[in-house]
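K.L.:
Okay, predicted coordinates and the sequence, questions at the end:
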Amino acid sequence: MTSTTIPLAERLRPRVLDDFVGQSKLLGPNGPLRRAILQNTLPSMILWGPPGVGKTTLALMLADATKRQFHNLSAISSGVKELREVLAKPSGLFPPILFIDEIHRYNKNQQDALLGAVEKGQVTLIGATTENPSFEINSALLSRCQVYILEAFGADELKRLVARALEKDKWLSEKNIEFKSYDALFRLSGGDGRKLLNLLELVVLAKGEEKKIEITDEWVTEVAQQNIARYDKSGEQHYDIISAFIKSLRGSDPNGALYWMARMIVAGEDPSFIARRMLIMASEDIGNANPTAIIMANACMQAVNVIGYPECRIILSQVAIYLATSPKSNASYLAIDMAMQAARSTAHLPVPLHLRNAPTKLMKQIGYGKDYKYAHGYEGNFAQQNFLPEEIKGQKFFEPGKNAREEEIRKKLQQWWSEWYQY
């Protein structure tokens, strides 16, 4: 067991700038924050970025590097009273740093109380937020602060965090740990360094006193996953029969589908349950091969809820036969699963600037919406441009099925996107 109750992420919080991982644009040799530290000219600032990228750590290091007093408030638990108490404290040669975590939670009165202190130079404000400051912080306060954008950790940076943990943490350094893969650890942490380190600690703890600890994707997933509710064994046949029903529909056998549906009807199954499963099947197994299928299934679901047994058995029968005899495609089902898999492994990637909305001056200044092509302004209402994060540009998720309707879709996509995707 670990020798301390302090979480790994807290034990490994960097104390000096050179130990800080990531944010090279801000802290690299020519980064604005590194220059500010060297010159001891820290401006009031807003640190904007996702959770677990080091906003609090960075604020602490800025105070330490510039030898300033450090006051810490959380916008969740503090108000104007606590703010005024901090502002009333004497300061040293330089204005103290006032760090406010989740500053976007301060209301207008609280932000107004802070504004005067920032204007007079009583404090150097460092506000941390996961929300867009253009929307959450009033313009008067925002205009007096520099906004620095912190980015989620990439795979290389996450690997550096793990390596640093294995080297620097006394408890981990005494373990014989071998990584077979980092994929699950990185995917489940989602670019959040704090979550990564705390998950790493859980994964190692779960191995107990094993002399050699192998970290695999399967083990990480097993430790991290929530308890999955299991079906009561008395309901096993219930799920076997609905499985046989859906597989009959998918397999284009109306007779098998009708038989298993009849078994459910005779047993008193809720008709809305049958209709709901057909609605899912209409999208999962038919999709755009026959877009009318989902309309029929949805109408069926509404009708059975209005009519009920015994008459609704006729509607269920009609729609089951329609679905069973329809052309099939699981292209939409495969496409969303592929996209979700990519989303889990690339959740740290930012939205390209040209796809972001830019309703405020600040957002326009940092490039939001620049070079976006408005499709309706082009011939055929189409303009070729990248709609994915730059790192996965050109990755294809949707592959049209081999049926008449989706072959038409394939032709359109090939016409539009021949330079980027092969359909």
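P.N.:
In hand now; what should we look at? Numbering: from 1, shown residues only.

K.L.:
CA atoms for contacts and neighbours, from now on please.
P.N.:
Fine.

K.L.:
Mind checking what secondary structure Lys411 has?
P.N.:
helix (DSSP: H, G, I helix; E, B strand; the rest coil).

K.L.:
any idea how far Lys55 is from it?
P.N.:
Separation of Lys411 from Lys55 (C-alpha to C-alpha, to the nearest Å) stands at 48 Å.

K.L.:
So for these two, which residue has more residues nearby?
P.N.:
Counted by other C-alpha atoms under 10 Å, Lys411 and Lys55 do not tie: Lys55 has more neighbours, with 22 against 14.

K.L.:
Tell me how far that one lies from Ala63.
P.N.:
Lys55 is 13 Å from Ala63, where distance means C-alpha to C-alpha.

K.L.:
Equivalent analysis for Leu83, please.
P.N.:
Counting by C-alpha to C-alpha, the separation of Leu83 from Ala63 is 18 Å.

K.L.:
likewise Ser173?
P.N.:
Per C-alpha to C-alpha, Ser173 is found 30 Å from Ala63.

K.L.:
Okay, one more to line up with it:
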Amino acid sequence: MSTTTTPAETGKPEVAKPTAASHLNAYWRRVRGGDIGSLPAILGLIVLCLIFGSARETFVSALNFANLFSQSAQVIFIAMGLVFVLLLGEIDLSAGFASGVCGAIMAILLADHGWPWWGAIPAAMLTGVVIGFMLGLLVAKLGIPSFVVTLAAFLGFQGVLLRLLGGGKNISINNSFVLKLANSNLSVTMSWIMVIVAVLGYAAVQFNQIRSRASRGLVTDPLGIVLMRIGGLAVLLVVATAVLTHERSINPAINSVRGVPIVAPIIAVFLIIWTFVLGRTRYGRHVYAVGGNSEAARRAGIPVDRIRISVFVIGSFMASIGGILIVSRANSVDPNTGGSNILLYSVGAAVIGGTSLFGGKGKVINAVIGGAVIAVIDNGMTLMGYAAGTKYIVTGLILLVAASVDALSRRRAASSGAR
């Protein structure tokens, strides 16, 4: 005699399986409620690429596509760190020149003291950690507003950079490993291996998430949606790699240039690490909790001061990575390293990508998307012959639009009862 068990008899709640249509409807309701995330930045990026691509054929060339990675990498890395700071509703105005100081430390150790790259690069990173700890300590323990602390550091680090460089000299580096970071490419074979590993790894994570949630009786994403995500990533990476593995040298007989820029997988690695930290760890939940309501987080037992210090440490650490890449791309360091528009573009990248200036909302992917938007604007308008002043005006307007969208979406979310 066969018996049929019900969810009530097994002790597990019956979970309705959502369909792809219901999943998309739920997403649309969240968007209408103000939870728009990176959607405006993604749509803007597509529109910009269509405009510049139709205006200049060179914009969609393999050579220019590869250049976008090296042009945006420094801003993206600094913006990744700023996402953590902005999640707490704080700001770090010193990130640009902090990256310059870290880059100078690496260059001096390499050129003047003969250190190997595996000693000079960690020293630059450690410098970033120390800088972030000092900034976080002043903000968290002394209660000085982050705007004031980091503005003072912005001014101070310019002086430190001048002192390190003996008042204004330029230090060139010739370490092959450091120079390759921002200027060289993976082999064609390694480029395709990277794509295969990335797609298979993402698929494994998605299916493992389904299995894990199902085993706990939780609602899982529809299989069709999961397959769409995997397929979308696969198409994006395959198309990008196919373009980048084409010959893009002007004189291929003399110097062949093919493959994915080395900086691309470096960005991907840090994106994966920090996305995991924010989305899958207790620390990440604490960051969002403190950013959403610091007093409520304190009453819940979250070490608010430690969280506040830690985000500045992460911010300056990522600035050190950006500084290393700035020096690598320029083959040298000078008193302007990390200055100019680096800081403004980095803050703009985080905000344009979807990170809220009010705290509590944002993801690391926002920095990558926002950095791509800024790089496309700068690159496309340069190819079209626009002056620097026009590029700054357009970038500033887009940043203002992004901040306005953030403010309006928060107001919409508050009026609809969403958090």
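P.N.:
Thanks, I have it. As the structure is a computational prediction, the values presented were derived from the model and not from experiment.

K.L.:
Mind checking the TM-score on these two?
P.N.:
After superposition, the two chains reach a TM-score (TM-score structural alignment, normalised by the length of the second structure) of 0.22; 154 aligned residues with a C-alpha RMSD of 7.3 Å.

K.L.:
neighbour count winner among Ser173 and Ala63 of the first structure?
P.N.:
Ala63 (20 against 13).

K.L.:
which other helices and strands contact the helix or strand hosting that one?
P.N.:
Taking DSSP states H and E as the definition, one finds Ala63 of the first structure inside helix 55-65. Applying 3 or more C-alpha pairs under 8 Å, 6 or more residues apart in numbering; DSSP states H and E, one finds that helix 55-65 of the first structure contacts strand 97-101, strand 124-129.

K.L.:
so can I have TSV of the ones you listed showing distance to Arg35 of the first structure?
P.N.:
Below are those laid out as TSV (distance: least, C-alpha to C-alpha, whole Å):
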stretch	distance to Arg35 of the first structure
strand 97-101	17
strand 124-129	16
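
K.L.:
Next, format these as TSV and append mean neighbour count and distance to Ala339 of the first structure.
P.N.:
Below are these laid out as TSV (neighbours: other C-alpha atoms under 10 Å; distance: least, C-alpha to C-alpha, whole Å):
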stretch	mean neighbour count	distance to Ala339 of the first structure
strand 97-101	25	34
strand 124-129	26	28
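
K.L.:
Against Phe177 of the second structure, how distant is Leu343 of the second structure?
P.N.:
Distance, Leu343 of the second structure to Phe177 of the second structure, by C-alpha to C-alpha: 26 Å.

K.L.:
Who has more neighbours out of these two?
P.N.:
Neighbour totals were compared for Leu343 of the second structure and Phe177, and Leu343 leads with 25 against 13 (other C-alpha under 10 Å).

K.L.:
residue boundaries of the strands in the first structure?
P.N.:
45-48, 70-74, 97-101, 124-129, 146-149, 176-179, 212-215 (DSSP state E).

K.L.:
ok, now the stretch 251-400 of the second structure?
P.N.:
With strands called from DSSP state E, counting those that start in this stretch, the stretch 251-400 of the second structure shows them at 332-333.

K.L.:
ok so, going back, put together CSV for the strands of the first structure, with distance to Ile294 of the first structure on each row.
P.N.:
Shown next, in CSV, are these (distance: least, C-alpha to C-alpha, whole Å):
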stretch, distance to Ile294 of the first structure
strand 45-48, 43
strand 70-74, 49
strand 97-101, 47
strand 124-129, 43
strand 146-149, 44
strand 176-179, 46
strand 212-215, 44
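
K.L.:
and of the ones you listed, who's closest to Val162 of the first structure?
P.N.:
Closest to Val162 of the first structure of these, according to C-alpha to C-alpha: strand 176-179, at 10.2 Å.

K.L.:
Show me which residues of that closest one are buried.
P.N.:
Neighbour-count burial for strand 176-179 of the first structure, counted by 16 or more other C-alpha atoms under 10 Å, picks out Ile177.

K.L.:
and that strand, what does it pack onto?
P.N.:
Identification of packing neighbours for strand 176-179 of the first structure by 3+ C-alpha pairs under 8 Å, 6+ apart yields strand 212-215.
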